[in-house]
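Novice: need coordinates for the following:
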Amino acid sequence: MLLHLSARFDPQRDAASWLAGQFLAAAPRGADADNLLESLETLHIVNVERNGNIIYTLKGIWGHTSIGLYDPNSKTNEHLYTFEKDLHVISCSVNNEKTLLAVSFLQSTEEARTDLLFQPVSKCLTLLIEICPVNDVKVLKAVDSRIRVQFLYPVAEAHAFPESCLLLISEDKYVEKFDIRVVKEGHAAVIENSSHLLKEKIADDFIWIQWDTLEQRLFYIVPKGSRDILNCVQFYPDKSFTLILEVPLEISLTDTGLKLVNLDYDYYQRQETGPQPLNLQVFTSEKGCMCLCHCMAPVNPGEVSYSVFFLHKGCGKTYTVALERMDSLQVKDLLFLNLDYYVAVFLPGHFLHLVNTQYPDLMCCNFFLTGEDAKINGLHKSAIVSPLKSVVLDLSTGRMFTLEISKQALLQFLWNSKLDGDRMATLHCLLLHVGSTTESETEIIKWISENISTCFTFDPIQEFIIASLYWRMCPEAVNLDKHLPYTSLVCWNELIPGITCTTHIISLPVLKVQNCKGFWGKLISILECVKYDESHVRFNSKVLWREWEKLHLKKRTEVKGITTYMATVFEYAKKVHSNFNTWRTEGRLVPLFKDEDDQQQLLTGLMAVQLKDHLMRHLPYVSKKRIEEIAVDYVSKLLDLTYRIMENVWKKYNLDSWVFSLGQRGTSNEILVFHFMCRMLHAASGMCLPLPPGFHTLHTGLGVRCLPLYTLLLYIDQGVLHLTETCILKLLKELDNTEKKEKLKLGTLTRLPEAISNKIGQLPNHPVGSTTVVRNYVKLLFEKLRNKWPNMLLVDRSSAQIEFLPLNYLVTILTEVDHQGQVASVERGTVNVRLVEEVALKHTTMLLGL
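Specialist: Purely as a prediction, here's the structure:
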């Protein structure tokens, strides 16, 4: 099971012992433990406040109705008030200071006629009670329609507020706000001027309403002309409020009965039969996402359809699921649960769909689970509400749970998944919810090393590096998440078995208030990005590719003016490498050489420079110094992740004590590591990602040990292996002069890049001491010369003297130079290759008249 429930409030665990003490103190004679258990069965939660406090009612055997409060932080219970009669409490709320209690309850007509306290006689009474201590009771409403009550809580709770604000939400479709000032009279908290409370209308004529407990927002839908309009009122700590959002909806809603979300804890009313109200909810996340979820009436039997409108992205998706069987569960049992980054769509016994709210364009970021994977710890009751993010409440049992995505279940699901979509969703979820930690990344790398060849629609190495970098770097700066790539994929066209999806464009919401902070500021920022092409907003490897090619072209053609820019690029490469701390003397497992690979240095510095420039264009309010730090840190962490992958693969194949030596043949484990490094190189090349210094030297060294000569040279020709100066020097120094090794050295020498060839040729003590290598090397040079000057083919080849002229001149020149003492003798193994090459070619071309 991917989702795990942990009890946040259990009456038996959290309230029974405290209630036992209260019961024994107030119970009449003859009451026993059975009476207490009977009372516990009547415990029902009637509200969950913003601070997490749980308000519940309990009916005693002596006909009383008590209201208690459980604080999950201190794990203590508190008695708030007791009615000396059996009441059906509809709604209840306590203010932040616990001085006032608002209660709305139903009373039978017979009871009301005999009770003079609650006059006039009405079906529903709403009371405001002073409880610090109990001083007075004020009737706020006496009507026949049901009333819900909710105190506003300040978002900032640094100090207590002398004024309390109370919302009254009526089923007659209006919302009022009461401003209540509390004054101290001795040890008592008393309502000031209780007969003239300030009252203000917030909304009316709505067909649906939802209270956002955590963020203190009121969403409601009103019909306006031919369209339904979603409104949002934001309440602030200073008692003010603002109609901050109006969004025309792309769906037509039928008024089948008022639906109250996060305001309706009345378990008994939920059991009543009749037309089902709208199954619709709005969810927001701390990243600025806003989604509207709607379950539609079934069109075809055996199917269920629901829509998720991503208001922050200007798109909506309608999902249709064919049910394998029909049972007592109906569409009304479909639950929408807020998991912040995900919206969980749960139909007990059938499926669980986790919709990624940040990236709705890629279906592979969603989970669609059936069978055992779709169960939630036996949660199957229809009387389920979700008062807070990642919290579910079972009204039938009075138990409240925290809903979490299980890390162990995610890892198990990753290993067991056969579909690329499930693997992608799990990988991102692990990095997002569990966090991009060393432990989680190690587990993912283990999975990658075992399954790298089983993924067909994405490269797991690319996706791990890009996604891990994204979740690591997002907290570094505001809005940075909108400008970094979060996936290696451009699009996803694969279908998810068991579900069909259609996408439609919707209008972007327009906020009525600008210059907002917090959630609304983030939403505005997202909407601004959506208005423009996101491919230009996010850092793109295609741009890096273009700059990389330009830089190579300029470097080859030596265009003027490139010196300063190149110097800047290499300077950033030095910053990245100094920040990339893999050169520690202790604990370094992979034997990377700290060699100077110009190509990788160039790419490393270029990526840092390009990322810096990109962020400076899109984050003008962040200082240049901070952006430079972010760019260098990003590339450094990229190199670190690559090294971490190599390190874990090194451990897996027991190469802990591996010594870089080219004179021995590779083991079976080394062959496996070599091919894994080939996949790493392919992944990096595909997204123009730099590799750690020494990667190519180590990779080529493994190739020398593990590949036959023909295959090795083919890999070099096709660009799989990149020759470096360090590798060539070790190759020429460590290999002996056997015929097989001579062919290997000759093959690599003739394939050297020009820059490296020039460096090696100019070394005076270069360890090329074999006349065989020298002769073959010069022979190949002359073959290239004949290809360059076809007139050489006109030379009469019948003469052995002319046919072997280069080699004859080579031996002659070597002898003359050796006698002159300009270089050491050939047998001692130090020949100036560049000098030999120049002299031999000069004399030969003179003789041939070229």
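
Novice: contacts and neighbour counts: CA atoms only from here.
Specialist: Will do.

Novice: what's the following helix or strand after the host helix or strand of Leu125?
Specialist: Take DSSP states H and E as the rule and Leu125 turns out to sit in strand 124-131. Downstream of strand 124-131, the next assigned helix or strand under DSSP H and E is strand 134-143.

Novice: only the buried residues of that following strand, if you could.
Specialist: For strand 134-143, the neighbour count (16 or more other C-alpha atoms under 10 Å) marks 134, 137, 139-143 as buried.

Novice: mind checking the longest helix of the protein?
Specialist: Criterion DSSP state H: the longest helix present in the chain is helix 624-652.

Novice: does Gln276 belong to a helix, a strand or coil?
Specialist: Of the three states, Gln276 takes coil under DSSP: H, G, I helix; E, B strand; the rest coil.

Novice: so it sits against Thr254, correct?
Specialist: No: using C-alpha atoms under 8 Å, Gln276 makes no contact with Thr254, being 10.6 Å away.

Novice: which of these two has more neighbours?
Specialist: Gln276 (14 against 11; other C-alpha atoms under 10 Å).

Novice: residue contacts, that one?
Specialist: Listed by C-alpha atoms under 8 Å, 6 or more residues apart in numbering, the contact partners of Gln276 are 256-257, 332.

Novice: here's the other one to compare against:
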Amino acid sequence: MLLQRSAHFDPQRDVGPWLSEQAALRGDAEADILGSNLETLRTVNVERNGNIIYTWKGNQAHTCIGLYEPSSQKNQHLYTFEKDLHMISCSVNSEKTLLAVSFLQSTTEERANLLFPPVSKCLTLLIEIHPVNNVKVLKAVDSWIRVQFVYPVADTFASPASYLLLISEDKYIEKIDIKVVREGDSVMIENASQLSRQRIVDDIFWAQWDMLEQTLFYIASKESRDTLYCIQFYPDKNFKLILETPLDINLDDIGLKSVNLDFNCSQDQEMISKPLNIQVFTSETGCLCICCNLVPASPEEVTYSVSFLHKGYSKIYTITLERGDSSEVKDLTFLNLDYYVAVYLPGHFLHLLNTRHPDLMCYNFFLTGGNAKINSLHTNALLSPLKSMVLDRGTGSIFTIAINRQALLQFLWNSKSDNDRLAALHCLLLHIGSTKELETQIIQWIIENAATCFTFDPIQELLIASLYWRMCLKDSKLDSVLPYTPLLYWNEDIPGIVCRTHIISLPVLKVQKCKGFWEKLGSSLECSRCFDPHMCFNSKLLRLERDKLLSDERTEERTIYTESMLENAKKVFSSLNKWNTEENMVPLFQEEDYQQRLLTGLMVAQLKDHLTRHLQHVGKKQIDQIAVDYVSKSLDLICLIMENVWKKYGLGPWIFSCRQEGRLDEMVVFCIMCQILQATSGMCMPLPPGFHTLHIALGIRCLPLHALLHYIDHGVLHLTEKCVMKLLKELDNTEKNEKLKLSILIRLPEAIGRKVSQLWNHPVSTNSIARNYVKLLLEKLSNKQYSMLVMESLSPQIEFLPLNYLVNMLAEVESQGWMTSVAQENMNARCVEELALKHTTLLLGL
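Specialist: Okay, the predicted model is just below:
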């Protein structure tokens, strides 16, 4: 199972022993107060600090209230009612001095038997519990009341007052300010008869309390349109309306529905309203989502919507159930897993919807069967009071829900569809975290499965996602300017699921200069409003600039800009982790690759320009370091891939020899290096120096000549000076080797050809030297403004006038001593004349 459940609070484990111990210590006389009937134990609230409030029935049907602190694993008895009460809601302030409770005064059966039933069904009390003292009646009404103390967002803030919210099913919310006075160890309510009350909002029909953020979301009608509002409570600033946004779904006025304020599973049937299954979820990264269960078009379908308010669009999902028994289908359960929203229909499906990157469906999990289970949670009585936590209201147990890393890796290995694979890769690299250990495990999967991925490149996914994770850990502002995926779009269908996307209005933040979640949400909204497809760094401009610079290199034009690119590359290589593989197994960084150095420096420069353009608040020095780190880490990842490939196929401390034929393992490594080259070329990313030499060395050993030349001609293999020099030195001039050398030499770039041609004692090599000699002379002549000589000194045997002119010019140049710089080539004008004459007669057929 992909989701792992672990018990955070288990009444049997965490409360049972304490109840038994207290009952034994106090004796039978007190057993009814601290009874041990665990079957009646129910969880009624979870406060912001994690404290859990629960109730249980004593031996004489007394209703007891207790508190469990997970941090200390201790229990505390708060209060006891000498009646069997149906508890609706309960909350304790952060100092644990005041207790607010709301309960039904009697059950339906009891009211039917009473001669004089109570005037009101629901009673709301405020109780002093430190020590147990006065009781204040806050409400005595027929409608249900939920109570909730407001906790300071900053735990260090000490307030002399407590703030209590009353949420009424009469569709209003009220705040009560409670001031206390201390007398020794006692805490008492100050002026209890005249508590300050303030009506916060009226005419609402849905409310949700966000325990961690201390915010109250509610839905009310505004100008005939349902609108979502949010109020932020402050310890020292009272409260403020902080968010307003119209909803893209029409909701009927069906009576108040409260979320995270109602922990009861079995309610009085007279008080139950028609269900409105809608929830708001926030995340630490500034994501804000609304989930709503919609009415499906047919009984065989389930329809729900998720509005990604921070992105400005909503998605409506329609799922065709594998089993058409609609009698089993109940309301969906929405769970907040922070990075994901879980949509759970036990026995049918589990969907994990990516809240941070919701635009591409391939980064969502759509699970059925065994993967769509959360251990033994098969009930619809689930609640998500805190992030990544689930309350089973039937048992009172609270569980933490997390994605199991090992199960996710196994899911990746077992998946056959590209959608499942992409979802798993994204979750592993960007949610669980791209550590070196995890990257190594993913690389092992890539080595085995890259060839079976048809709609995406897993190597590209690894590189981009890992870089995004590593860089955004340092600065969260980079998440909008660095790509998290190489995919531009995804249009593959997922069987059984139809998704429709709608553009919605972005929320309006009513308060400026917010902190915490609201600051991150504001940043996300600003990015959505100013969305520009060019905000994320891409390789188009980089590719154009690279081609231009390489063109300059062919003409040997050295510019200041080119030199600055090479300086950037030096910074990258100096900051690159010293890649000391075991016994130097992978022979990288053994040479200077001019083209890769140029591309490395160019990528740094392009990144600097991109970041400066979009992150104007970041200083130049920091931007320079970010750009160098990004490119350095990309090279580091490629080295990590190569190391794992080398280990898997046991190549050991590999030494390139042209005389030996390659093994089967070397051929497999060659193919994987082709995949790495294809992935990086597609994104115009640099490779570590030495990669091309290693690649073509494997190609020479493993490929037949025609295949080798085909790979070179199509740009898969790149000829390097080091490889060609080794080839010319090691191989003798047999017919087979001569054919290989000739084929390689005629394909060499001119800059490399000038250096290596003299190593081979062969007419073709001599011809190459002569060509280079003439070119160098002509360049020098153009600089010296050499005046051409007359033809009087030409040999009478040569009748090809252009050749006569060339030989005359060369002889004059040589006589002036201009060729000392090329004396090592053992070439003179007469030799050039003979070679030129020979080739001329062959061309003319003489």
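
Novice: on that earlier part again, residues in structure 2 aligned with the strand holding Leu125 of structure 1?
Specialist: Residues 122-129 of structure 2 are matched to strand 124-131 of structure 1 when aligned by TM-score structural alignment.

Novice: give me the contact list for the matching stretch.
Specialist: Contacts of stretch 122-129 of structure 2 (C-alpha under 8 Å, 6+ apart): 78-79, 96-105, 133-145, 187-189.

Novice: comparing it with structure 1, how large is the average distance?
Specialist: Compared with structure 1 after fitting, stretch 122-129 of structure 2 deviates on average by 1.2 Å (mean C-alpha distance after the TM-score superposition for structure 1).

Novice: hmm, back to that, what's the longest helix of structure 1 aligned against in structure 2?
Specialist: With TM-score structural alignment as the criterion, helix 624-652 of structure 1 aligns to 620-648.

Novice: quick one: the matching stretch to chain centroid distance?
Specialist: Between the centre of stretch 620-648 of structure 2 and the centre of its chain there are 18 Å (C-alpha atoms, centre = their mean, to the nearest Å).

Novice: most centrally placed residue in structure 2?
Specialist: Nearest to the mean C-alpha position of structure 2, by C-alpha atoms, centre = their mean, lies Leu430 at 3.0 Å.

Novice: can you tell me the closest non-neighbouring residue to that one?
Specialist: Trp469 (5.8 Å; C-alpha to C-alpha, 6 or more residues apart in numbering).

Novice: translate that neighbour into the numbering of structure 1.
Specialist: In structure 1, Trp469 of structure 2 lands on Trp471 (TM-score structural alignment).

Novice: its match against Thr437, yeah?
Specialist: No: at 10.1 Å, Trp471 of structure 1 and Thr437 do not qualify as touching, with contact defined as C-alpha under 8 Å.

Novice: residues shared between the contacts of those two?
Specialist: With C-alpha under 8 Å, 6+ apart as the test, Trp471 of structure 1 and Thr437 both reach Leu431.

Novice: can I get the contacts of Gln276 of structure 1 in a markdown table including distance to Leu43 of structure 1, neighbour count and secondary structure?
Specialist: Shown next, in a markdown table, are the contacts of Gln276 of structure 1 (distance: C-alpha to C-alpha, whole Å; neighbours: other C-alpha atoms under 10 Å; DSSP: H, G, I helix; E, B strand; the rest coil):
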| residue | distance to Leu43 of structure 1 | neighbour count | secondary structure |
| --- | --- | --- | --- |
| Thr256 | 30 | 12 | coil |
| Gly257 | 28 | 14 | coil |
| Lys332 | 25 | 15 | helix |
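
Novice: related to what we said a few turns ago, compare Trp471 and Thr437 of structure 1 (neighbour count), which wins?
Specialist: For Trp471 of structure 1 versus Thr437, the count of surrounding residues by other C-alpha under 10 Å is larger for Trp471: 19 against 12.

Novice: average offset of the one helix or strand the match of Trp469 of structure 2 maps to relative to structure 2?
Specialist: Trp471 of structure 1 belongs to helix 460-473 when elements are defined using DSSP H and E. Following the fit onto structure 2, the mean deviation recorded for helix 460-473 of structure 1 is 0.9 Å by mean C-alpha distance after the TM-score superposition for structure 1.
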